[in-house]
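**Student:** Pasted the sequence and its predicted model underneath.
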Amino acid sequence: MDRMREGRATSLLDAGILRSTLKLNSIIAIPSSYAIQVRAAAKEPAESHDFVQIGAGFQGAISEQLGNPLAFKKEHPGNSQLRTSLENESALHTAVREAFDLYDSSINSQVQVPRLHGLIRSDKTENEAFWSNSLCKSPPEYQNRDLILKMDRILPLPKITRRALVNYFHPTADCQTAYNNPENKHCLVRTYLGTSKPCSAHFKPNNFSLRNFPLTLPHMSKDNLNLNTHLLAEKMG
């Protein structure tokens, strides 16, 4: 009985943390190990640091370079011939960004669409210095000249939120494994207001992933979490 009460109290605490840190316009004033690393990296040119993979999808892999405010999305081989190519994504993303810029004030939206900062192509002579410097600093599997899309870097959620996500959605004996997984430091949350189907790929017992963590309607409405989905939808316009 005591363990049940303890588990219930922990769940309530984690739900409270998630409600506070995932709500609109929340400000989390805590020490940041990422900020410390960035400040240390700023003492040297950004180009001197290695590229570190912080995410991957069916289009390509996303990397960061400490000291550089941008993220770099590198296209997977063969994707350039598909409808999901980075060329097409760039055009679509730009159209979305321009639409929000145009209508943002009239719909009272609080959506912040990351800006794109251009494509790095292999056939442009002005990019030769980038390729010469970056290839040796990339992971071995990405030491090629496939297309790269530069974009605003979206900062990961802080440790207090990451731990609460693990505790709340993965309350098992191996929570420590999820805490210690270095990939889970690159934690972004995706809110899916239009679907009630959970994404099982992120909830594997032996590999609980916080990368692009999916929050669907059932998750956001779960028990004592109860995020304000109506407000989220309203502020999206």
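**Tutor:** Looks like it arrived, so ask away.
**Student:** all contacts plus neighbour counts: C-alpha atoms, from now on.
**Tutor:** Noted.
**Student:** Give me the most central residue, the chain.
**Tutor:** Centroid-nearest residue in the chain: L188, 3.3 Å away (criterion: C-alpha atoms, centre = their mean).
**Student:** ok, now how distant is that one from A173?
**Tutor:** 24 Å (C-alpha to C-alpha, to the nearest Å).
**Student:** Now the residue nearest to the centre of the chain: closest residue in space, sequence neighbours ignored.
**Tutor:** Distances taken as C-alpha to C-alpha, 6 or more residues apart in numbering place N212 nearest to L188, at 4.8 Å, with adjacent residues excluded.
**Student:** dropping in the other structure now:
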Amino acid sequence: MANIADEFRCIGKGFCGSVWASSQADEPAMKREDGGPGRSLRNDWDMHNIVRNAFTSLKNNFDNMIVPQPHVFITGEDMDWWNKNVSRFPVGFSPCNTLVSTRVPPLPKPVRERLVDRYCPPQLAPLIKTNRGDEDCVVRPYLGRRRIGQRVSRFQSFTLRNFPLHVDQMEDLGLNIFIYAAKLADALAIMHWVAGVDANDVEFVLASCPHQISSPLTSDFLGEHTLWILDFDCCPGMPMDLAGVEQAVAAFFRNDPFFPRPAATDARDQGLWRHFRAQYIRTSDEMLRDSSLKKLPELFIEHLEERGRELAMHKEKLSTD
């Protein structure tokens, strides 16, 4: 039996699988392929490496955006590894494909407590502040969604894992949403035109900084933090042509609302979209430079805005029927 200090505990779950780590903060995270059918951790590994290499090839220009370092892909048949480690998982867990990568460091306790004090139902706050699972706190920046007409459910729940901060909440907390919009635009441009992937279902989270970062993001509420980019199992390669543009447009609207939305009705969101659009074009131009592909980023934006208008008209029609 493994020593308690060496046991793995679950720090997250997704449709592709569960994520585990030991109690040692500097040890890596392990993503197991034990989720829904049709999801490929092998594809996650391949695309993760491609995206990581794309970002690291750009040196220090984008050092406040981090793709975790992928360390090793463990198959379910790698008995050398599993004989040493299977006992560190709970009883009943069997070998399966596992991706080992740098762990995303959670936000520190003072930030977690501020989130609880601000957003948690008061009767749940003492539990959340002492719950081990809620120490694994990262924030999802939802710049493409505002909370409207929020009603308090009598079936209340709360968790700090993958905590969503909608754009109105970010404004209320005094976060500079234009900085985050620019960072997300940079990240998307790099994935499209350096990594050559469509960014389908990729996750963006705000979390703590590693020690080596030179220019972290900072705010009074979140303190020093950075943008982490992860989860590439649904992320295929993208042809560098019109078909690839259409593929990237579809991926944009399938993803969670991290990015500002085209065809927004709120004036604040319209301004945020313009900022995102300009930064995406600027960074894409920098990535492609004299390439014959320089027209593709503008086509992507044009098609996004056209699709955004179509979706807005469809939504309006449904509301009037």
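**Tutor:** Arrived safely, thanks for sending. Predicted model only: the values in this text are computed from it and were never measured.
**Student:** Please name the residues that touch the aligned partner of the residue nearest to the centre of the first structure in the second structure.
**Tutor:** Counting by TM-score structural alignment, L188 of the first structure corresponds to V138 in the second structure. Counting by C-alpha atoms under 8 Å, 6 or more residues apart in numbering, V138 of the second structure makes contact with 106-107, 160-163, 205-207.
**Student:** ok, those residues in the first structure, which still hold?
**Tutor:** Checked against the first structure using both residues aligned by TM-score structural alignment, their matches' C-alpha atoms under 8 Å, the contacts of V138 of the second structure keep these contacts: 106-107, 160-163.
**Student:** before we move on, back to that, for the contacts of V138 of the second structure, pick the one with the most neighbours.
**Tutor:** L206 (27 neighbours; other C-alpha atoms under 10 Å).
**Student:** can you put the contacts of V138 of the second structure in JSON lines and add distance to L272 of the second structure and secondary structure?
**Tutor:** Listed next are those as JSON lines, based on distance: C-alpha to C-alpha, whole Å; DSSP: H, G, I helix; E, B strand; the rest coil:
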{"residue": "P106", "distance to L272 of the second structure": "27", "secondary structure": "coil"}
{"residue": "L107", "distance to L272 of the second structure": "26", "secondary structure": "coil"}
{"residue": "L160", "distance to L272 of the second structure": "26", "secondary structure": "coil"}
{"residue": "R161", "distance to L272 of the second structure": "26", "secondary structure": "coil"}
{"residue": "N162", "distance to L272 of the second structure": "23", "secondary structure": "coil"}
{"residue": "F163", "distance to L272 of the second structure": "22", "secondary structure": "strand"}
{"residue": "V205", "distance to L272 of the second structure": "19", "secondary structure": "strand"}
{"residue": "L206", "distance to L272 of the second structure": "19", "secondary structure": "strand"}
{"residue": "A207", "distance to L272 of the second structure": "22", "secondary structure": "strand"}
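**Student:** Stretch 116-129 of the first structure: how far from the chain's middle?
**Tutor:** Averaging C-alpha positions (C-alpha atoms, centre = their mean, to the nearest Å) puts stretch 116-129 of the first structure 24 Å from its chain's average.
**Student:** what's the first-to-last distance across that stretch?
**Tutor:** Start-to-end, stretch 116-129 of the first structure (C-alpha to C-alpha) is 20 Å.
**Student:** What is the nearest of the contacts of V138 of the second structure to R39 of the second structure?
**Tutor:** N162 (20.3 Å; C-alpha to C-alpha).
**Student:** So what does the closest one match up with in the first structure?
**Tutor:** Counting by TM-score structural alignment, the partner of N162 of the second structure is N212.
**Student:** Looks like its match contacts K185 (just checking).
**Tutor:** No: N212 of the first structure is beyond contact range of K185, at 11.2 Å (criterion: C-alpha atoms under 8 Å).
**Student:** Strands of the stretch 51-200 of the second structure, residue ranges please.
**Tutor:** Using DSSP state E, counting those that start in this stretch, the strands found in the stretch 51-200 of the second structure span residues 65-66, 70-74, 98-101, 139-142, 163-166.
**Student:** who's in contact with the residue nearest to L188 of the first structure?
**Tutor:** Counted by C-alpha under 8 Å, 6+ apart, N212 of the first structure has contacts 187-190.
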